[in-house]
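*Asks:* how would this look folded up:
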Amino acid sequence: MQWRGRRGSRNIEDRRGMGRAGGIGIAGTLVVLAVGYFFGIDVTPVVQALDQPQNDVELSQRDEEWGQFVSVVLADTEEVWRSVLRDQAGMDYQDPTLVLFRGAVQSACGGASAAMGPFYCPGDQRVYLDTDFFDMMAARMNAGGDFAAAYVVAHEVGHHVQNLLGTLGEVNQQRARLSEVDANSLSVATELQADCYAGIWARQAQERFGTLDVGDMEEAMRAAEAVGDDVIQANAGQTPMPDSFTHGSAAQRQTWLMRGFNSGELRQCDTFGAGNL
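*Replies:* Okay, here's the model as predicted:
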């Protein structure tokens, strides 16, 4: 991926070197516990980490490089989506803020840990990312490479686009009225649309900035496969259960990523209206 020497975004909030002067309190703890219960994750270490004051830490050279990389990718998404939303949706794009953190973090959506992966919070229009996740993708998921990391950022920014378009608000309202299986299905459609939007970004980034190197889309496809629900469940020693999927299978995630990349059009990313995801 061609990113060095390029413009970085000003909308980066780097909390990786910051200590925490106190815990998250009862409300924050309950949010973390609820997330752990829903996803079946032991969050005891997370709660303990959040409630422990920590000293400031010095960022390594690798930390600094990841920070610069993410800043450039975010800047590219800003330029791409400003144009795409203007031309295809007739609306202005509002830049999100990307928060870099380490270990655990507080957001308007509650507390979270790095173990849960990157996430977007519509409550504060921020993307939250622990850059150690990129190293884990390479070491444990066979999904390394700078463009695989860029896909992760672009996917979360895709959720921001959904928020601006009103999609996330609609989804949240509908989920409250649905059964667990139907709510999971709606969640899958939401995530696959964010993958499709990531594909739109990749196409536009290549056309505008010549971002892609040979093999970059293969890196993104490997990453999309690695975060498929069926692959994650199988790697955890579980039998994949489609009714429990919340993000989509590996094949679905790859399909919608490429659909966005090949079309470059928002209207081609209508996962909610698609008869067969």
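
*Asks:* alpha carbons only for contacts and neighbour counts from here, please
*Replies:* Will do.

*Asks:* show me where the protein has helices.
*Replies:* 25-39, 44-50, 61-89, 132-140, 146-165, 167-175, 180-209, 216-226, 229-235, 250-263 (DSSP state H).

*Asks:* nearest residue to residue 41 other than its sequence neighbours?
*Replies:* residue 35 (7.9 Å; CA to CA, 6 or more residues apart in numbering).

*Asks:* against residue 175, how distant is that neighbour?
*Replies:* As judged by CA to CA, to the nearest Å, residue 35 and residue 175 stand 16 Å apart.

*Asks:* picking that back up, what's around the residue nearest to residue 41, how many residues?
*Replies:* By the criterion of other CA atoms under 10 Å, residue 35 has 17 neighbours.

*Asks:* with the one 4 residues further on instead?
*Replies:* Number of residues near residue 39 (other CA under 10 Å) recorded here: 9.

*Asks:* before we move on, the earlier item: to residue 269, which of the helices of the chain lies closest?
*Replies:* For those, proximity to residue 269 was assessed by CA to CA; helix 180-209 is nearest, at 5.7 Å.

*Asks:* check which residues of the closest one are buried.
*Replies:* 183-205 (16 or more other CA atoms under 10 Å).

*Asks:* now the angle between helix 146-165 and that helix, please.
*Replies:* On the basis of axes from the mean of the first three to the mean of the last three CA atoms, to 10 degrees, helix 180-209 is oriented at 110 degrees to helix 146-165.

*Asks:* could you also give me the structure for this second sequence? I'd like to compare it with the first:
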Amino acid sequence: MRLDDGRESDNIEDRRGGGGFPVGGRGIGVGTIVLALVAMYFGVDPSVVLNVAGNLQAPEAQQHAPAAPGVQDSGDPAQDALARFTSRVLADTEDTWGALFRAAGSQYREPRLVLYTGGTGTACGTGQAAMGPFYCPADQKVYLDLSFYRELQGRFGAPGDFAQAYVIAHEVGHHVQNQLGIADKVQQARQRTDERGANRLQVRMELQADCFAGLWAHHANRSRGILEQGDVEEALRAATAIGDDTLQKQARGVVVPESFTHGSAEQRVRWFRRGLEKGDFASCDTFSARTL
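*Replies:* Modelled structure (predicted):
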């Protein structure tokens, strides 16, 4: 992936140096940890656990120390290199979505990305590394513990810088949904249906975020030539590895489609590839699609 000469984002909050707090520290209860692990293990959308935890926790549990702007020197060169790569990917999404929104006669409000270690306070409750990267619509921030990159390579068998970029772009895709008003409409619709119906809506939401990630890659590559040989395959391996059916089979040995919240491996690959190949908003309308 060609980002070495790209700028770094001004929207990074680096809490790795103490702005967050370790798992087991103040604000993270044992029950929340168990719920988070169960959610991840059974392929349940971690944001559901985050929202519940945020409603149950006392306000002080959601506080955190102010984070210095931009990537800070942690004393770990390898970790800092990953942090700066993340910052450059975020900057590229800002440039791409900013241009797309301007072309549509609108203005893109850039999200912030919080780097943390172990756990940290969010407007959606307590964020924990065990939940993986996530987007909190309440504060319009993406949260990422850099240890997930190691898990992506080791546990999920999806190495590569573009696999990492795909994960970031997916979460930024949720921010785009939030800004377009899609997230609010889906949340309202979920509250009017049963659990299976809510899961189906969540799947369409996640697949659209995958498509938006592909849409970003399409325009970023056309404008700046970011893709190198093998990059797309890295993203497709990551999409396959974190499909609900893949995760459920690993965790329980059986697949339960009714409990899907993110989509199957095949669906996630299909919608990322669709955004990558088509490059337009209309092609990412998962909510009108008869077949996912």
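
*Asks:* turn the helices of the first structure into TSV, columns for distance to residue 3 of the first structure.
*Replies:* Below are the helices of the first structure laid out as TSV (distance: least, CA to CA, whole Å):
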stretch	distance to residue 3 of the first structure
helix 25-39	35
helix 44-50	34
helix 61-89	7
helix 132-140	16
helix 146-165	9
helix 167-175	30
helix 180-209	9
helix 216-226	12
helix 229-235	30
helix 250-263	19
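
*Asks:* quick check: which of those helices is nearest to residue 275 of the first structure?
*Replies:* helix 180-209 (11.0 Å).

*Asks:* which part of the second structure lines up with that closest one?
*Replies:* Counting by TM-score structural alignment, helix 180-209 of the first structure falls onto residues 195-224 of the second structure.

*Asks:* same check, this time on stretch 119-128 of the first structure
*Replies:* Using TM-score structural alignment, the residues of the second structure aligned to stretch 119-128 of the first structure are 134-143.

*Asks:* does residue 54 of the second structure sit in a helix or strand, and which one?
*Replies:* helix 46-56 (DSSP states H and E).

*Asks:* got the angle between that helix and helix 30-41?
*Replies:* Using the same axes, to 10 degrees: helix 46-56 of the second structure against helix 30-41 is 160 degrees.

*Asks:* what's the burial count for the counterpart of residue 267 of the second structure in the first structure?
*Replies:* By TM-score structural alignment, residue 267 of the second structure lines up with residue 252 in the first structure. By other CA under 10 Å, the residues close to residue 252 of the first structure number 21.

*Asks:* what sits closest to residue 252 of the first structure if chain neighbours are left out?
*Replies:* Excluding the flanking residues, the one nearest residue 252 of the first structure by CA to CA, 6+ apart is residue 277, at 6.6 Å.

*Asks:* circling back to that earlier point, of the helices of the first structure, which is nearest residue 271 of the first structure?
*Replies:* helix 180-209 (5.3 Å).

*Asks:* quick one: the closest one to helix 250-263, angle?
*Replies:* 40 degrees.

*Asks:* correct me, but residue 174 of the second structure touches residue 209?
*Replies:* Yes. Judged on CA atoms under 8 Å, residue 174 of the second structure makes contact with residue 209 at a distance of 5.7 Å.

*Asks:* hmm, residue 192 and the match of residue 267 of the second structure touching each other?
*Replies:* Yes. Here residue 252 of the first structure reaches residue 192: they are 7.3 Å apart, a contact under CA under 8 Å.

*Asks:* what is in contact with these two at once?
*Replies:* Counting by CA atoms under 8 Å, 6 or more residues apart in numbering, residue 252 of the first structure and residue 192 have no common neighbour.

*Asks:* what residues are up against residue 85 of the first structure?
*Replies:* By CA under 8 Å, 6+ apart, the contact set of residue 85 of the first structure is 91-93.

*Asks:* and it? What does it align with in the second structure?
*Replies:* Residue 85 of the first structure maps onto residue 101 in the second structure, by TM-score structural alignment.

*Asks:* that older thread, can you tell me how far the residue nearest to residue 252 of the first structure is from residue 110 of the first structure?
*Replies:* For residue 277 of the first structure, the distance to residue 110 of the first structure (CA to CA) stands at 31 Å.

*Asks:* the match of helix 180-209 of the first structure: how far from the chain's middle?
*Replies:* 10 Å (CA atoms, centre = their mean, to the nearest Å).
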